[in-house]
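Chemist: got a predicted structure plus its sequence, pasted below:
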Amino acid sequence: MSALITQIKDGMKEAMRAKQKVRLATIRMLLAQIKQVEVDERKELTDTDVLAILDKMIKQRRDSISQFESAGRQELADNEKAEIEALQEFMPQALSEAEIAAMITSAIAESGAETMRDMGKVMAILKPQMQGRADMGAVSGQVKAQLN
């Protein structure tokens, strides 16, 4: 079992003891999603796989928040924000702008990328290093800017 899954299960136990209903429900939802992927793919997930699931769940909640706020449903948006907080507890420390820029420069040099056609090579190097630690959409924009 990955260290991150163990950490998530410990977080669930803490939430039970502290009677934190929203956090507990969110962690249970996360564990259910992890189990679903394990069953579907018939493999034990690594920390990287779990981070990808966490990243996806956080992104879904951010999308929901914007939709709820535009529909005037603030109580639902607040619930989604609480779920994001519970999920982010298990994400690694976010990278700073300087760290991201340095990693992009290094990946471009490592892949030998010169034009936009080489962007896939650069992103293939960066994605495993930055998974869950940076917004890959923003990173993609920075890579485009450096390759142009």
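Modeler: Thanks, I have the structure now. Because the structure is predicted, anything quoted here is derived from the model rather than measured. Residues are numbered from 1 along each chain as shown.

Chemist: CA only for contacts and neighbour counts going forward, please
Modeler: Will do.

Chemist: who are the packing partners of the lengthiest helix in the chain?
Modeler: What stands out as the longest helix in the chain, according to DSSP state H, is helix 47-70. Using 3 or more CA pairs under 8 Å, 6 or more residues apart in numbering; DSSP states H and E, the elements in contact with helix 47-70 are helix 3-18, helix 21-41, helix 74-88.

Chemist: go with 6 Å
Modeler: Helix 47-70 is packed against helix 74-88, with contacts defined by 3 or more CA pairs under 6 Å, 6 or more residues apart in numbering; DSSP states H and E.

Chemist: who does the helix it packs on touch, helix- and strand-wise?
Modeler: Counting by 3+ CA pairs under 6 Å, 6+ apart, the packing neighbours recorded for helix 74-88 are helix 47-70.

Chemist: use this one as the comparison:
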Amino acid sequence: MAELKQQLRNDMTAAMKARDKVRLRTLRMVLTAISEAEVSGNATVELTDEQVRDVLINQAKRRREAEQEFRTAGRDELADAEQEEAAVLADYLPQPLTEAELAELVAAAIAETGAKELGPRGMGPVMGKLTPQTKGRADGKAVAAEVKRQLSA
């Protein structure tokens, strides 16, 4: 069993014992999403830690998007619940990149791919290089914006 999945199960048990409803609800939801991902193909497959992390990233993104939608609709109580769930998921995700770290990674990728000469057309190779490095640590829109900024400068 994947180490991260086992940690999620152990933390769910601890949340049950502590009667932490938010953490329990969130961990149940994530473990259900992991189980669905495991049985989604023709055969049941055990997910690796990397694949479990991908499920966590996806679920955290859903929570952030739902929170924004609820706030826009004036449903603050539901938005607060989504925010609490996102905070629980953040405990299991890699540390987010700061703006300075992101700018440094983008500059290195641009130099490595030689995309500076291509201008805006060089965005594809740079994004291809950056995506694995920033996955789960920075929003794709923020990465793309930084790449565009540095390529146009």
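Modeler: Ah, there it is. In this text the structure is predicted, and so the values were computed from the model without any measurement.

Chemist: picking up where we left off before, what range in the second structure matches the longest helix of the first structure?
Modeler: Using TM-score structural alignment, helix 47-70 of the first structure lines up with residues 49-72 of the second structure.

Chemist: which residues are in contact with that stretch?
Modeler: For stretch 49-72 of the second structure, the external contacting residues (CA atoms under 6 Å, 6 or more residues apart in numbering) are 2, 4, 79, 82, 86, 136.

Chemist: from those, which would you call buried?
Modeler: Buried residues within the contacts of stretch 49-72 of the second structure, counting neighbours by 16 or more other CA atoms under 10 Å: 4, 79, 82, 86, 136.

Chemist: translate the third one into the numbering of the first structure.
Modeler: Taking TM-score structural alignment for the superposition, residue 82 of the second structure sits opposite residue 80 in the first structure.

Chemist: how about the last one?
Modeler: For residue 136 of the second structure, the aligned position in the first structure is occupied by residue 132, per TM-score structural alignment.

Chemist: ok now the longest helix of the first structure, how far from the chain's centre?
Modeler: Distance, stretch centre to chain centre, for helix 47-70 of the first structure: 7 Å (CA atoms, centre = their mean, to the nearest Å).

Chemist: just give me the mean distance for it relative to the second structure.
Modeler: Using mean CA distance after the TM-score superposition for the first structure, helix 47-70 of the first structure ends up 2.1 Å from its aligned counterpart in the second structure, as a mean over the superposed pairs.

Chemist: relative to helix 3-18, how tilted is that helix?
Modeler: Calculated by axes from the mean of the first three to the mean of the last three CA atoms, to 10 degrees, helix 47-70 of the first structure forms an angle of 50 degrees with helix 3-18.
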